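**Student:** Here is the input, now give the coordinates:
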Amino acid sequence: MQQLMEAPAEIKVKTRKFSLHKGIICIGFELEENKGKIRSLKLKQRNAVIDKSYLFSMNTVQKGKTIVYHAELNVNDCHMETAFWDVVASADTGNGEYEDRILGGLSTSLKLKLILFPRWTRTKDGNMVYPFVNGARQFTIQYRKYDSRYDSYRFIAKEFLALFCYFILKPYWDRKKIWLICEKYCTMAQDNGLYFFEYCMKHVPEKERRRIYYVIDKNCPDYKAVKQYEPNVIQFMSFRYMIYLSAAQYLISTDAIRHFYIWDSPNSIYKVLYQARKNIVFLQHGVMGFKQCHRTFHKGGGNQMALFVVSSKFEQKIIHDYFGYDNKEIIITGLARWDVLEDHSNLFHKEILLMPTWRSWLEDISEEQFKKSEYYQRYKEFLQDKRLREFLKKQNITLNFYIHPKFREHIGSFQVEDSNIKLIPFGSMPLNQLLMSCNMLITDYSSVSWDVYYQEKPVVFYPFDLETYENVQGSYMDYKNDVFGDLAWTKDELIDILEEYSESDFKEKKKFAQDREYLLPYRDHDNSKRIYEHIAGADIQGKLKRRLKEKKF
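**Tutor:** All right, here's what the predicted structure looks like:
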């Protein structure tokens, strides 16, 4: 296993002021001379492909051995992308050379003030800017589109009213012991959350079933997948939902706790209260193997899980060693969606699924920047390759290109005109259907590779940007030696491998099949049953009590 990468460098200061009014960000702070010296301050876009930043105007005053800094920036003068923006200092921390450090040291009192009295500013282009408060005490700004449904003081009043209705009848609501299940952004129903919920609706006794709800925005296409289970489906962000969220015993999800609320909403006491109090059971989005996520889901962080679903002892060791969970908190059950996996591939209608994952350094960038990326250029060249097209036509194979949901708005950029190549927009076809109907998979680092491996189908890995990926994201497995499929580094090598598998009728190679018993021990279609039994039998303390207890040790 790889060693943990170091956290981003930070310089901690003593906060004096952090405000945002009419688009002007004001930051006031102190720093003792022996702890460093700051030459300049800038607002820098996080995970940008190219460096994009804007300088603050800054004044300093010497007070004994302490320097007082006051910096201002008018965001109306900046051409910002939808993203998180960090306040970054050019700092000398003792070696005489200046280097970029993230500004840290947002005080507890100021964090509380921003939560209790949220503030934002609307820009001339219909977007909004606000200070983003999370577990880290860093100065972070969020820039995104204004949403009239939630970005208003009227909505804040709704939050306070929901809290009042919950706390005034708290014993009544708490006795319900509500379970809430959701998937990404409460807009999806096609992953482990859906299949676990379906199991509960079909097999759990009626008395227990009454307390289990699926949360989704009913205007989303995936609502049709759960509509038949009304009234156990609840409208996302309805007043009823906000009360149930306050009362819930467990939140059960494929994603982090923030997905149970408005994504990237301005700070609010409601959001902080539910995130601080609620226990979450993590169904996972996929097997932890090729993508390091311990910084996001570490036990000591804001996304702490009460129970962590895994597929094997191999994966349990990763969660124990990297994420910091005890083995009793890591339940080996297999993934819920595997209960319905069946091999629907057909040699008379051959399909290859091309499904790359996303890149954190390409998230929320413009279409122009995306087209300049190696990611876009590599897949465009592959899809337009003459040899590939001739191979697909000769062998009567359909290549389905399914892009990751975080890049869904870029699917049209590839513009492939070939009857054997289909660009499938996210949400237009259930992913499980594509995984079951394919004869083989091409991916880079996606966890869907485990679903295809589970079905004993061949997987080809195309990690052309492995060096960058390992530096930025990281993997828990040795990519060059431990993956369960062929490795292709160029499009020509990739096409060579496709031709080889076509000649063998897409039969999996023995050298990759031999590790399946160890990597995927549960293939009996009882994964959801095991998950339910673990949750129902769990005796989990309240989240606040658990965290206080852990801090004592």
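**Student:** From now on I want contacts and neighbour counts done on CA atoms only, so please keep to that.
**Tutor:** OK.
**Student:** number of nearby residues for residue 212?
**Tutor:** If you count neighbours by other CA atoms under 10 Å, residue 212 ends up with 22.
**Student:** Could I get the contacting residues of it?
**Tutor:** Remark: with contacts taken as CA atoms under 8 Å, 6 or more residues apart in numbering, residue 212 is in contact with 178-181, 197, 200, 232.
**Student:** and if you look at residue 167?
**Tutor:** For residue 167, counting by CA under 8 Å, 6+ apart, there are no contacting residues.
**Student:** Let's see this one next, to set against the first:
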Amino acid sequence: MEQKDNVTVDLGHQNQKKFYKELETQIRTAKKEKLFLKNTVIQDNNITIEIEGDELSGFDKLELLLSQKNGDILWTETIDFNQVVSGTITVDLNKFVKTFFKSQYSKWSVDILGLKKKESFLFSMKKESKDKEVDLRNKSESLIGYFGDGEFEKVCWCMYGYYNRYNTLLFDVNYKFKSYTQFVQGEVRKVTISGGRIKINAELEDCGMKPIGMIGRRRLTKAVDLNGIKFNCKVKQKDTVTYITGELDLSEFEFTSDYIDIFLLVEKDGFVYDLFLNTKNKRINKKFQKLFRPIHYKIDEENILFPYTTVSSNLAFDCRKIAPYDKFAFRLKERIARVIFRILKKKMEQKNIMLVYEKYCEAAQENGFYFFQYCMENGMEKYMKKEIYFVIDYNSSQYENVKQYGNRVLNYLSIKHMVYLQGAKLLVSSETKSHSYVRRSNATSIRRRLDNTPSVFLQHGVIAFKQLPFMIKSNRNSRTNLFITSSFIEKGIILDKFEYDENEVAVTGLARWDLIEDKSDTCREILLMPTWRRDLEEVSDEEFQESEYFLQYMHLLNSERLYTILEQNNLHLNFYIHPQLRRFIGKFSSTHPNIHLIPFGEEPLNELIMRCSLMITDYSSAIWDVYYQGKPALFYQFDFNEYNYSQGSYFDLETELFGDVSYKQEDLLARIEEMITREFKEKEEYAKLREEYLPYIDHNNRKRTCDAILKAGL
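**Tutor:** Now for the predicted structure:
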């Protein structure tokens, strides 16, 4: 272990940090190759891989790598060349399982790194097939095995292998019961909510498992019901089908804003497992979207609960605050918009509509706005042969930013917006498609049309300091047709980690950078902008105020030493919290007049970034905007270990940052004083990285983005 400013850093596999650093460098520069497999078997606590051809011959060294899908290497083993000659490579799972228990990761890719003189080659495992383009999404071949030794055996672990849509071999390691859910599911026949009770009718074909009950499990607030929400159940067997009826008295239900997944409880070999309940039945989904009397339950005057179908076509309930779009008037307006679109469909398709929007369709200050502005003011509608519109709530304070563009601005959730959304040929945004319409509605029918609408993802910033596994291409909620990036390093991350193809990722630079300019000469400001934490999004006010995140920043904002620094140097500090945590800004406080707590939307973030002489963050991608301007950056990472474990970074946070890092408040304050002494001049060692990190600083990012869209045929 290495001690660093009171932060413990795990050195990894067999405590060999140098080994892993060299390995990461070799992988980053490796030539990508494919290794086709004849057969793969999990048996007797071993993975056995039979390889085809002589691709692994002639290497000085071969390393088998087991890594999490985000790229973190957690286990390696040197391959015996005798195995290569025989064409069969065997790996002992008992060694691996101990690493797994330590790391707690469950999804793994298996690769082989070949070293030959000064060159390195990274082989991904592919399924042997005469037709290399065969699509396995609907008929994936799975390999399954169980293993364990000593103390681990009692918890029944399972590893199953599968070939993804690209014919690449991947592994999932998890509790034994989770393996069953990959192959067996119950089916929902009916869902009703009446008299304060939920009633679910389901069935299960004979599969060697005995249904014994039904249970709901909260996703975000699991601590409320550690053992799940139990339904009263009746089970009836008829021929080869078991019929299950589950009922829940909602008067006994404890409300939390959350999603609740519903499972069948089944028994097999003395163990109890969870099975998802499938809702692929179209009749069920139509009932969820009824115009009159949709299935829902008002918990009280402010909260509602209703069933819905997940992305994986399973039954779940959404429990949240009541919104305007829960009312009959909204559902009726949506039906009217559908009728209008059907009448005007042919005319709408001729318009070649492109819709641009930002977060929740409330903002006009990000890459979406600057891209739209460029299109309107530089004749891009004619150049791209599209009608281009911006979607925003007219009640938003930022509507004024786009008001001048008249009928090219659509009022969010107006009938016109609904009609044009159905007719759109392309969505362009720094957000996912879900932000273009209501996100958590119990009766919307338009939202599902978005799945088939092509999109361009402009991004908020640079993907570097925060791992985003949900952005992987296979995730239907976040996938896009064109992924905009700022550098070839970032493009490599998208290709390697998110599984996009070369022609689906463009290096253009961010749209907003075309207008960014350093305004710090007339201001003396420091911007403090921490990013969000996944585990704080759904907590109560009390829980947030007990978190290390809140306590650390409150301590900093009320530091006497910070007060002195600001006063003596006539400086102001702006504290801007991430939008994901914006509801907590009122919990922070500071008594010093030179410290300003700025709520989301009160001041444009880009203005704060342009005015500041120095920016301080933990892991926020907004720091790249400051780096783009050649201004200094400082990183304050008091929770380095926890963040690396729970969130992770694609960049090495110890060696690849472009600013000094502090792990303790006193060190941060000392570095602020150093920057003041340097008159906020960036250190040369960080300036030298700019050419590699940001290849385009020429104010042509938006033009390149338009060209990339046309090149992609969108």
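**Student:** List the TM-score for the superposed pair.
**Tutor:** TM-score for the superposed chains, counting by TM-score structural alignment, normalised by the length of structure 1: 0.88, backed by 534 aligned residues with a CA RMSD of 2.8 Å.
**Student:** how about stretch 28-48 of structure 2, aligned to which bit of structure 1?
**Tutor:** Stretch 28-48 of structure 2 corresponds to no residues in structure 1, going by TM-score structural alignment.
**Student:** how far is that stretch from where the chain is centred?
**Tutor:** Here the centre of stretch 28-48 of structure 2 is set off from its chain's centre by 28 Å, with CA atoms, centre = their mean, to the nearest Å.
**Student:** now do stretch 361-371 of structure 2
**Tutor:** The answer for stretch 361-371 of structure 2 is 20 Å, by CA atoms, centre = their mean.
**Student:** Can you tell me what residue 418 of structure 2 aligns to in structure 1?
**Tutor:** Checking TM-score structural alignment: residue 418 of structure 2 goes with residue 242.
**Student:** Just the element for that match, please.
**Tutor:** Assessed by DSSP states H and E, residue 242 of structure 1 sits inside helix 239-247.
**Student:** just checking, next helix/strand downstream of that helix?
**Tutor:** Criterion used, DSSP H and E; the element after helix 239-247 of structure 1 is strand 250-253.
**Student:** Report how many residues lie close to the aligned partner of residue 707 of structure 2 in structure 1.
**Tutor:** Aligning on TM-score structural alignment places residue 707 of structure 2 opposite residue 533 in structure 1. When neighbours are counted by other CA under 10 Å, residue 533 of structure 1 registers 10.
**Student:** can you pull the buried residues of the host helix or strand of residue 533 of structure 1?
**Tutor:** Residue 533 of structure 1 is part of helix 527-536 when elements are defined by DSSP H and E. Within helix 527-536 of structure 1, the residues that count as buried by 16 or more other CA atoms under 10 Å are 527-532, 534-535.
**Student:** do the same with stretch 659-672 of structure 2
**Tutor:** Neighbour-count burial for stretch 659-672 of structure 2 [16+ other CA under 10 Å]: 659-665, 668-669, 671-672.
**Student:** for those residues, which one is nearest residue 608 of structure 2?
**Tutor:** The shortest gap between residue 608 of structure 2 and any of these belongs to residue 672, at 17.9 Å (CA to CA).
**Student:** Would you check how far apart the match of residue 707 of structure 2 and residue 546 of structure 1 are?
**Tutor:** The gap separating residue 533 of structure 1 from residue 546 of structure 1 is 22 Å, by CA to CA, to the nearest Å.
**Student:** Kindly report the same for residue 184 of structure 1.
**Tutor:** 26 Å.
**Student:** Residue 508 of structure 1 now?
**Tutor:** For residue 508 of structure 1, the distance to residue 546 of structure 1 - CA to CA - is 46 Å.
**Student:** Counting neighbours around each, name which of those two comes out higher.
**Tutor:** Using other CA under 10 Å, the more surrounded residue of residue 508 of structure 1 and residue 546 is residue 508, with 17 against 13.
**Student:** where does the counterpart of the more buried one in structure 2 land in three-state SS?
**Tutor:** Superposed on structure 2 with TM-score structural alignment, residue 508 of structure 1 falls opposite residue 682. Of the three states, residue 682 of structure 2 takes coil under DSSP: H, G, I helix; E, B strand; the rest coil.
**Student:** for structure 2, what's the longest helix?
**Tutor:** For structure 2, the helix that runs over the most residues, judged by DSSP state H, is helix 328-351.
**Student:** whereabouts in structure 1 does that helix align?
**Tutor:** So helix 328-351 of structure 2 sits over residues 153-176 in structure 1, by TM-score structural alignment.
**Student:** Just the buried positions in stretch 646-655 of structure 2, please.
**Tutor:** Buried-residue list, stretch 646-655 of structure 2, by 16+ other CA under 10 Å: 647-651, 653.
**Student:** oh, I was asking about stretch 31-50 of structure 1
**Tutor:** For stretch 31-50 of structure 1, by 16+ other CA under 10 Å, it's 31-33, 36-38, 40-49.
**Student:** Among these, which lie within strands?
**Tutor:** When DSSP state E is applied, the buried residues of stretch 31-50 of structure 1 are split such that 31-32, 37-38, 40-45 fall in strands.
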